[in-house]
Structures are given as C-alpha cells and as structure tokens.
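K.L.:
Requesting a structural model of the entry that follows:
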Amino acid sequence: MIKKLIIFCSILFAFQSMVFAQIGNVKSLNIGEIRTIRSKILNEDRILNIYLPQGFDKTKSYPVIYLLDGSINEDFIHVSGLVQFFNQMYSMPETIIVGIANIDRKRDFTFHTDLKDLQKDYPTTGHSDKFITFLEKELEPYIESQFKTTDKYLFGQSLGGLLATEILLKKPEMFNHYFIISPSLWWDDESLLRQAGQLLAKSPDTKKFVYISVGKGEHPVMIKDAEELYDVVKKSNKKNWTLEYKMMETDNHATILHRSLYEGLVRLFPYQEPK
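P.N.:
Coordinates of the predicted model:
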C-alpha cells in the first residue's frame, strides 16, 4: 500500500511539474501599442491601436496607415495582418498602422444634413468637420511627434468611406494614398457627390494614389455612387493622381473590406519574384 502511494505521489508530482513548466513558458504576444490621447477639439479621450512592424526601429522612418473603424473588435487586427503579409511577400515597405477606435462613428463620419429622416435615424449626426480637424490638427501632429514618418494612407469603408471621400475632395493634401471602400455617398441625398467636380477643380495636382471599390452584391445605389465617384475623379484629369477602381465580383457590403484592401494593395505594391 505504501509502495502504491509513493508511486501515485511521484506521478502527481511529475504532472504538476510539467503543468508548472508549461505555465512558466507563457508570455504576452505584442504587435504594437494602445495609446490614449486627449482631444481638445472633440473634448474627449480617443484610443489609438498602433501596429508597429517587427523589428521596429525608432531611428527609421515609416509610412503610416490611418485606419478608420480601427477598434480592436473592428478592423485593426485583420488589417494589421494583411499589411504584415504585404511586407513579407510583396514590395510594400514596413508600415505603421494607427487604428482610430470609434466612440460614435455616425457622429464623426457624417456631415450636416437637413433631411429629417436622417436626423431621426442618426440623432448625433453631422460632425465630420470636427473629426477631420482632429485628424489634421491633433492626431497627425501627435503621430509625427512620436515616430519618424513618410507617406500617409487613409483607409475607410462605408461611412468611413464617406469621410475618406470628403477629405479627398476638401483637404486632399492630408494624405498621399486614399483607399475608399463602399463609400456611403447616398448620405444627404448624394450632396457630396454632386459637389465633387467643383471641389476637384480646386484641388492641387500633387502625387496621389486613389483606390475606389464596391461589391457587386451591394445595393444598386452604392454601386452607382462608387462608379460616379470614380468617373468624376477620372474626368478631373489629375496627371499626378494614380486612380484605380475595382468591382468586387463576389462581395457584398459586409464582406468587401479585407479582400478589397488586398486588391488595392496589390495594385500599389505588385508581387516581385525574389532575386
């Protein structure tokens, strides 16, 4: 009996040692930083999810992607993975991603409307002007004070695509590369789309990459508006703008973002065979 007890205790001790050894090997997996900044313009704290390339070197300069809908439970993680893949397999340089976590995207991504039905459905609407000022006057200077940066990208889908379009048309100098996915240009009875030609006529013809896409399975109005945006930008005849348009044949509004960003990045950074 004593012999059996000793054997049992030995087995239990060995099992506990193995478990403790396994627990002792657990470490955190970090892909970046979470920062909180205070915005005087918005009068609130804003959370930034920041992806830093593997082997990040604070003495080096990096492009920066500003990702709308950049909360952890929205688009930050899968977009970070996509960019890391393009760093490895394509000609895309290592890039910092700044995911801007949402508080009220309907408030931040839409401009004022007098349409009563929209005011009813979106009671906090109409403050994109403040959010754009926050991006321009607070967020970009903050990021540039913390990291050495080069080109600036803006990724936006749906209402985020509406905001990205508004910035492209009204303050195009804020970013070098625009990825506008399924933009909600139906907002305010398509008023921004109607102003697009006039606004583009005032835009400087400086080097820029503009990628617009929409899913074939989306509402016909979404498809029509995306195509019209592409047409009006094309007709503006900006010689230094590289303009791309992609109809995503198998996607709808819910599924388009990841695959569309992939297609847009391929056009900007085509695959190159290793030397």
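K.L.:
From now on I want contacts and neighbour counts done on CA atoms only, so please keep to that.
P.N.:
Noted.
K.L.:
Need the contact partners of the lengthiest strand in the chain.
P.N.:
In terms of residue count, the longest strand belonging to the chain (DSSP state E) is strand 148-157. Residues from elsewhere that reach strand 148-157 (C-alpha atoms under 8 Å, 6 or more residues apart in numbering): 58-69, 161-164, 174-183, 257.
K.L.:
now with 7 Å?
P.N.:
The contact list for strand 148-157, computed with C-alpha atoms under 7 Å, 6 or more residues apart in numbering, reads 60-68, 164, 175-183, 257.
K.L.:
To compare against the first, here's the next sequence to fold:
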Amino acid sequence: MTDSRYLKRTIIKEEIESEFLGEKRYLRVYLPPGYNEIISYPVVYCQDGEEFFNFGRIATHANQLILDEGIDPFIIVGVEVNTTIRTEEYAPFGNRFEAYTSCFTEEIIPFIEQKYPVRREPGERILAGDSLGATVSLHLALKRPDLFAKIISLSGAYYEPSLKLLAQETDLAALSLFMIVGLQEQNYTTDTGTYNFVELNRKAKALLEERGAKVTYFEKDGKHLWGFWQQELPDALIHFLK
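P.N.:
From the prediction side, this is the model:
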C-alpha cells in the first residue's frame, strides 16, 4: 500500500495564453513538501504533463524521493498537450513544432520563473518526455543549450528527421541524458508508421555519444506503455537530482 504521506501532494493548475500557439496552454505545478518561497528549487519540465501526473504518478514518486530517499526538494511542471495534435507539436516535421518550441522557451519558462522560485541554470532544469515527448525535449535542448542540459528520455521516438538533425550537431559535451527503452518495443505502431524503438534509441545514443554527450542508457523488458515508464521514473529522477 502506498504510504499516505506520499499522497499528500500540492499540485497547482495554471494556464497561460500563448501568442505562438494562438490558444491557452495548461500547466500542472507540483510543489514539494515543506515548500518555501524563499528557497530556490531545481525544476523538472514534463511534456505530456497530464500523463506524467496521472499515469507516471510523478508527484507521488517525488514525495517518496524527498521524504524517504534524501533527495533535495524540487518542483515539477507538467505541460499539457492536446493528443490529437501532439505529433504536430512534438515532431520536428510537425506544422506546429516551431510554435510549440517557441511557446515553451519564450512563454512557459518565463511564466514559471516569474511565479515560482525555480533555479535558472541549464543544469538545474530537467526536461522529461516519453516517446515523442522525449524527442521534443531533445530538440529543445539542441535549440537552446543556454536553457537546457539534462533530459529524461523514456522510449524516445527518434525518427529519421530527428536523427538527421542530431547528426548535424558537432559538440554536445554539455548535454546529459538518461535514456531507457523497452525490449518489447521493436515493432510499435504510431500515427506515422511502425518503428523499431530499440534500434532508434541505439542510433540516437550513438550519435549523442559521438558528439560528446553524457548518456546513461538502459534496455529493459518493457512495452511502449506508462506501466513500464512509471517504474523507471524514480531512477531517472534520482540520476539527475541526487
């Protein structure tokens, strides 16, 4: 049974009016136990924010790590997405990709930094995503190394356009990734086709390491599902926050 202390979570719902997207975008903000506005905190930004909270149970994991595992308190920001246009926003070939990544860096980050005491160094911001959410996290870090240096990649959807963009990079020594992929993801069908996610992640890992990025990489028994990723989230958070 889950300890009741882990379930006492402070989660605030926010909304911003995005000029880039021409619509409202909703955020969920987790505040750690003992939250104090005069203290500054590392921050984890999650794509698919609703799923990270509902299916990844990231707030419950965070409470457990902070209360029992000695991890310093941190803030989590979940950025919600409309699943019907998710590929258009998260994939570099999507027609809303530029608008979404601009919204993220020019609107969401400043909004959070103005309202909450989060740290502003690249090493204190962590981007987290599953599948295409991991992909857009990597592209955000490639576009804005001044903002982002750490990525949690859960079964990243590193399709050919992303691998090509990655191959064009020369120096990624400042970048650090925690990557995991499930061994039962070798024939997974998405809205754009059927892919071998294990092979895609191996290719991305090789390209990243050739360019100096620090990659912690795992292949484990698992499917392209939150049931797999949820179990891996605590280790991913500990990796960057311990």
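K.L.:
What does the superposition give as a TM-score?
P.N.:
The TM-score (TM-score structural alignment, normalised by the length of structure 2) is 0.83; 218 aligned residues with a C-alpha RMSD of 1.9 Å.
K.L.:
Of the contacts of strand 148-157 of structure 1, select the buried ones using a ChimeraX command.
P.N.:
The buried subset of the contacts of strand 148-157 of structure 1, as determined by 16 or more other C-alpha atoms under 10 Å, is captured in ChimeraX by this line:
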select :61,62,63,64,65,66,67,68,164,175,176,177,178,179,180,181,182,183,257
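K.L.:
returning to that earlier point: list the buried residues for the longest strand of structure 1?
P.N.:
For strand 148-157 of structure 1, burial by neighbour count (16+ other C-alpha under 10 Å) applies to 149, 152-157.
K.L.:
Could I get those in a markdown table, plus columns for distance to residue 262 of structure 1?
P.N.:
Output for the buried residues of strand 148-157 of structure 1, formatted as a markdown table (distance: C-alpha to C-alpha, whole Å):
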| residue | distance to residue 262 of structure 1 |
| --- | --- |
| 149 | 23 |
| 152 | 18 |
| 153 | 14 |
| 154 | 15 |
| 155 | 12 |
| 156 | 14 |
| 157 | 14 |
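K.L.:
Okay, and which of the contacts of strand 148-157 of structure 1 map to strands?
P.N.:
Short answer: the contacts of strand 148-157 of structure 1 in strands (DSSP E) are 61-67, 177-181.
K.L.:
Those residues: which two are farthest apart?
P.N.:
Across these, no pair lies farther apart than 61 and 181, at 27.4 Å, counting by C-alpha to C-alpha.
K.L.:
Tell me where structure 2 has helices.
P.N.:
4-7, 49-54, 58-68, 86-90, 97-103, 109-115, 132-143, 160-167, 197-210, 226-241 (DSSP state H).
K.L.:
what span of structure 1 lines up against the fifth one?
P.N.:
Meaning helix 97-103 of structure 2. Counting by TM-score structural alignment, helix 97-103 of structure 2 pairs with residues 128-134 of structure 1.
K.L.:
who touches that stretch?
P.N.:
Contacts of stretch 128-134 of structure 1 (C-alpha under 7 Å, 6+ apart): 41-42, 107-111.
K.L.:
Kindly recompute the last result at 6 Å.
P.N.:
Residues outside stretch 128-134 of structure 1 that contact it (C-alpha atoms under 6 Å, 6 or more residues apart in numbering): 108-111.
K.L.:
Now check residue 22 of structure 2 against structure 1: what is it aligned to?
P.N.:
Counting by TM-score structural alignment, the partner of residue 22 of structure 2 is residue 43.
K.L.:
likewise residue 10 of structure 2?
P.N.:
Aligning on TM-score structural alignment places residue 10 of structure 2 opposite residue 31 in structure 1.
K.L.:
And residue 114 of structure 2, by the same measure?
P.N.:
So, by TM-score structural alignment, residue 114 of structure 2 is matched to residue 145.
K.L.:
show me the residues around its match that make contact.
P.N.:
For residue 145 of structure 1, the contact set (C-alpha under 6 Å, 6+ apart) is empty.
K.L.:
Give me the distance between it and residue 61 of structure 1.
P.N.:
To residue 61 of structure 1, residue 145 of structure 1 is 12 Å away according to C-alpha to C-alpha, to the nearest Å.
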